[in-house]
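Colleague: Turn this into a model:
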Amino acid sequence: MTTEQKQLVTATVPVLREHGVLLTTHFYNRMFTHNPELKHVFNMGNQQNGKQQTALAMAVLAYAEHIDNPAVLMPVVDSIGHKHTSLDIRPEHYAIVGKHLLASISEVLGDAATPELLEAWAVAYQQLAAIMTGHEQHLYTKQVSKNAGWTGWKPFIVKQKIKESSEITSFYLYPADGGDVADFLPGQYISLRLFLPELNLLQPRQYSISCAPNGKYYRISVKREAGASHPDGLISNRLHDHIQEGDVVELSAPAGTFTLHENTSRPKVFISGGVGQTPLMAMLEELTAKQTDTAITWVHGCRNEAVHAFKDRLTQLADSYSNLNHHIFYDQPEIQAQYTGWVDLSKIKAAVLQADADYYICGPAPFIAKHYGFLVENGVDTASIHFEEFGPASLQLNN
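Modeller: The predicted model follows:
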């Protein structure tokens, strides 16, 4: 890009800050009108709730703000790249997206979208697409280099369907070809694709793998969402209500950057809310299976005992691993609880604040923001705090 083109892109930052979601909403409407086949690729639930439009607006803004040095965005590029490979996004998709994004800039900005500005954004987008497709090709290559690795969509059989609580059910997924499963890092997710009759679409959803790597199967633990038409629950509720043992589903290879760090000498503190414990459970099973003597603190919150998934599993792991301490909060306890109310780290400050600990937080965005804030306020280095927000990213806490 020329210096003048970078200046033109940078000049659009105030507009993107104020009207970014308007632009991305127009973009998605335009793209799905002209390329309806992409509705099978994108999560239409996130279109309904507006999360995808907001996430894209934030990404476009961040790119414009750092157009002089896009390398600083590599952690974001890595995270998005993992999400894209889990959805089988390929270089040809970038050409379609670029076409509609540039047209949307022209249509939304009107007379302000001069030929020079559009050309600057065209060059900027080509640069971004080259960065993304290059990184994603690297990720695809890593996938197929693994034993039993693959790219794209692969059939798996639901061999077990086990109810973990009144809301959460686990699905044990084995390759339909009878082979091994590719290894993964504890904390990663898989994409699962089903046909939704109510939308007449194939739809993908990401689910954390809730077990440690074992070479035989993946386990996902899925929460039923209230309301049959809840956009976030179209796939989840169909899994609960229609998918039975013996049925076949399609999966993409494990992906994700929220993973257990290999350094087992540092204490680990896991903080979760509701179904947010699923990636942390994979990490916990991995650590306890290795009997590393790593100090582990498990903090979890949910409504009550009835919805508390993996309660017995946690007790089992604590009995077999002496260096595991757990603190459970029920905000609507039906019987006496260990702690009553929402998760409050100040109540267990001595247990949580440990020298040189690694912290892993997973749950809804407000849950993450609250506990991240508590840790930072109490002197924890942000580099030691790792978090995963389910769905398109809206938190920017490590910036």
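Colleague: Could you use CA atoms for every contact and neighbour count after this?
Modeller: Will do.
Colleague: So which bits of stretch 74-85 are buried?
Modeller: For stretch 74-85, the neighbour count (16 or more other C-alpha atoms under 10 Å) marks V77, D78, I80, G81, H82, K83, H84, T85 as buried.
Colleague: Look up how far E107 lies from the nearest residue to S106 once chain neighbours are set aside.
Modeller: Excluding the flanking residues, the one nearest S106 by C-alpha to C-alpha, 6 or more residues apart in numbering is A113, at 5.3 Å. From A113 over to E107 the distance is 8 Å, taken as C-alpha to C-alpha, to the nearest Å.
Colleague: ditto for Q244
Modeller: From Q244 to E107 the distance is 47 Å (C-alpha to C-alpha).
Colleague: same deal with E18?
Modeller: 16 Å.
Colleague: Which secondary structure elements does whichever strand or helix holds I220 sit against?
Modeller: Here I220 sits within strand 218-223, counting by DSSP states H and E. Applying 3 or more C-alpha pairs under 8 Å, 6 or more residues apart in numbering; DSSP states H and E, we find strand 218-223 packed against strand 168-175, strand 201-208, helix 234-241.
Colleague: Let me have those in a markdown table, adding mean neighbour count and distance to W121 as columns.
Modeller: Below are the helices and strands packed on strand 218-223 laid out as a markdown table (neighbours: other C-alpha atoms under 10 Å; distance: least, C-alpha to C-alpha, whole Å):
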| stretch | mean neighbour count | distance to W121 |
| --- | --- | --- |
| strand 168-175 | 22 | 44 |
| strand 201-208 | 22 | 30 |
| helix 234-241 | 19 | 36 |
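Colleague: Select, out of the ones you listed, the one closest to L73.
Modeller: Nearest to L73 among these is strand 201-208 (23.0 Å), distances taken as C-alpha to C-alpha.
Colleague: Just the angle for the closest one relative to strand 218-223, thanks.
Modeller: For strand 201-208 against strand 218-223, the angle by axes from the mean of the first three to the mean of the last three C-alpha atoms, to 10 degrees is 100 degrees.
Colleague: Next, the angle from strand 201-208 to helix 234-241.
Modeller: Using the same axes, to 10 degrees: strand 201-208 against helix 234-241 is 80 degrees.
Colleague: Second chain to compare with the first, below:
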Amino acid sequence: MLSPTATEMIRATLPVVGAAIEDITTLFYRKMFAAHPELERDLFNRGNQKQGNQQKALAGAVAAFAALQLEPDQARVDLILSRIANKHASLGIEPAQYAIVHTHLFAAIAEVLGDAVTPEVAAAWDEVYWLMAQTLISMETGLYQAAGVAVGDVWRQVRVRDRRHESADTVSFVLASADGAPLPSFAPGQYLSVGVHLEDGARQIRQYSLSSAPSRDDWRITVKRVDARILANESVVPAGEVSNFLFHNVFEGDLLNVTTPFGDLVLHDDDAPLLLISAGIGCTPMMGMLSHLAETNDSRPVSVLHADRSPSNHAHRAELTELVERLPFAVMHRWYEDLGARRPEDGLRQGRADLGEITIAPGTRAYLCGPLPFMLGMREVLLAKDVAPENIHYEVFGPDSWATATV
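Modeller: Presented below is the predicted three-dimensional model:
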């Protein structure tokens, strides 16, 4: 909890800092990477840095955390920090790295705001930063302990046991321990990080959901190759460095560096009806959940909703159908923008996902994964259908701006 003095100073300065926070975080990353180029090369996602996504996510998290110290809401704080802590654990972040962030973040604040940063203002925001940092350090320490690893010691080598095409631009990799030791278990819905060394010497890291059930003696991830594309505003989204490397270069027998699984999108162990909503490659955590439900003969009502560009683009399409058929009280609804020569039929529609005619049972837990605009739209409809906010769970691929968008 902030001291009374700091609370009042944050209340007075939050509008000014909040208005400049994206400029501050952009300058912060520039300063930090100039001083520590190894962080940009080997730890941070270079694609997100180029697009500005990481800067916006950090800005939103800091501003939201500060605002929530003025009007305390522990549930919202937990939502923001739990997601960050799991991401940090999956990268092997250590407490000492928070001091590096502090140095360059406060240098950026002083440079952007100039004389407005009095000693009193600096002290108040310093208190906010360390409150957020110490909370994250504590959460991350707990995650490392629960995973049975030392702080930051999350990396291991695995061998690719199998590689399979799941659609034209998507492959799955079945991963087994390189030394024959059992792989750690995980909760349905979690992810692991994959680190690869690219041609320029950089080690880039990405997270991929585990798309298999945790009862297996191996792990499976599914990777969609991301091509470069031009947006409506003519800006260019670069091709995915890691996804293309994995798609074109990794085959059976190869070794990969991956981490212990983490992630707070996990299937709750209760009897609540389930609603699994995904779009595109967002199907992967849902595949892990459905595999677990099928293998444990779960009898809960399950509604599976998936949206994609076309049946041929739908990764794990046939497997999804098989899993739903194995569950006694499961139904599936699919929407494709292009059905090709197929005609709409029961559970198969053309166009974008529409929950308007979907019946949602009281007490339903909803799990969402897909592009952020898709998930925010689904959330709005779910709330209108009286699904409790705390029963709406999600996973974001990339910097997380969901939590701050819903604060």
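Colleague: circling back to that earlier point, can you redo the helices and strands packed on strand 218-223 of the first structure as CSV with distance to N35 of the first structure?
Modeller: Shown next, in CSV, are these (distance: least, C-alpha to C-alpha, whole Å):
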stretch, distance to N35 of the first structure
strand 168-175, 32
strand 201-208, 14
helix 234-241, 22
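Colleague: Out of those, which is closest to R90 of the first structure?
Modeller: When those are compared by C-alpha to C-alpha, strand 201-208 sits nearest R90 of the first structure, at 15.5 Å.
Colleague: what's the mean distance for the closest one versus the second structure?
Modeller: Comparison of strand 201-208 of the first structure with the second structure after fitting gives an average deviation of 0.7 Å (mean C-alpha distance after the TM-score superposition for the first structure).
Colleague: For that strand, name the packing helices and strands.
Modeller: Contact partners of strand 201-208 of the first structure among helices and strands, from 3+ C-alpha pairs under 8 Å, 6+ apart: strand 189-196, strand 218-223, helix 234-241.
Colleague: To V307 of the first structure, which of the ones you listed lies closest?
Modeller: With C-alpha to C-alpha as the measure, strand 218-223 is the member of those nearest V307 of the first structure (9.7 Å).
Colleague: The closest one vs strand 189-196, what angle?
Modeller: Computed by the same axes, to 10 degrees, the angle between strand 218-223 of the first structure and strand 189-196 is 60 degrees.
Colleague: Which of the helices and strands packed on strand 218-223 of the first structure sits closest to L395 of the first structure?
Modeller: Of these, nearest to L395 of the first structure by C-alpha to C-alpha is strand 201-208, at 18.0 Å.
Colleague: Measure how buried the residue nearest to S106 of the first structure is and give me the count.
Modeller: Applying other C-alpha atoms under 10 Å, we find 17 residues neighbouring A113 of the first structure.
Colleague: gap between the alignment partner in the second structure of it and T13 of the second structure?
Modeller: By TM-score structural alignment, A113 of the first structure lines up with V117 in the second structure. With distances taken as C-alpha to C-alpha, V117 of the second structure is found 10 Å from T13 of the second structure.
Colleague: swap in E40 of the second structure?
Modeller: Distance, E40 of the second structure to T13 of the second structure, using C-alpha to C-alpha: 31 Å.
Colleague: and of the helices and strands packed on strand 218-223 of the first structure, who's closest to T33 of the first structure?
Modeller: Closest to T33 of the first structure of these, according to C-alpha to C-alpha: strand 201-208, at 14.8 Å.
Colleague: wait, is V144 of the first structure part of a strand?
Modeller: No - V144 of the first structure: not assigned to a strand; according to DSSP: H, G, I helix; E, B strand; the rest coil it is helix.
Colleague: check contacts around it.
Modeller: By C-alpha atoms under 8 Å, 6 or more residues apart in numbering, the contact list for V144 of the first structure reads W150, T151.
Colleague: Give me the aligned partner of it over in the second structure.
Modeller: In the second structure, the residue matched to V144 of the first structure (TM-score structural alignment) is G148.
Colleague: buried ones in the helix ranked longest in the second structure?
Modeller: Secondary structure of the second structure read by DSSP state H shows that its longest helix is helix 4-35. Neighbour counts over helix 4-35 of the second structure (16+ other C-alpha under 10 Å) mark 6-7, 9-10, 14, 17-18, 21-33 as buried.
Colleague: go on, stretch 391-399 of the first structure?
Modeller: Neighbour counts over stretch 391-399 of the first structure (16+ other C-alpha under 10 Å) mark G391, P392, A393, S394, L395 as buried.
Colleague: which part of the second structure lines up with the top strand by length along the first structure?
Modeller: Longest strand of the first structure, by residue count under DSSP state E: strand 154-163. On the basis of TM-score structural alignment, strand 154-163 of the first structure is assigned to residues 156-165 in the second structure.
Colleague: Mean distance between that stretch and the first structure after superposition?
Modeller: Compared with the first structure after fitting, stretch 156-165 of the second structure has a mean deviation of 0.9 Å; criterion: mean C-alpha distance after the TM-score superposition for the first structure.
Colleague: For that stretch, which residues meet the burial criterion?
Modeller: Counting neighbours by 16+ other C-alpha under 10 Å, stretch 156-165 of the second structure gives V158, R159, V160, R161, R163 as buried.
Colleague: what residues are up against the first one?
Modeller: The neighbours of V158 of the second structure, taking C-alpha under 8 Å, 6+ apart as the test, are L175, A176, S177, A178, L255, L256, N257, V258.
Colleague: contacting residues around the last one?
Modeller: Contact partners of V258 of the second structure, counting by C-alpha under 8 Å, 6+ apart, are W155, R156, Q157, V158, L192, S193, V194, G195.
Colleague: Share the number of residues neighbouring the closest residue to the third one other than its chain neighbours, please.
Modeller: To tie it back to what came earlier, the one meant is Q157 of the second structure. Spatially, and ignoring its direct neighbours in sequence, Q157 of the second structure is nearest to N257 (4.7 Å; C-alpha to C-alpha, 6+ apart). When neighbours are defined as other C-alpha under 10 Å, N257 of the second structure has 15 of them.
Colleague: mind checking the SS state of N257 of the second structure?
Modeller: State at N257 of the second structure, reduced to three classes by three-state DSSP: strand.
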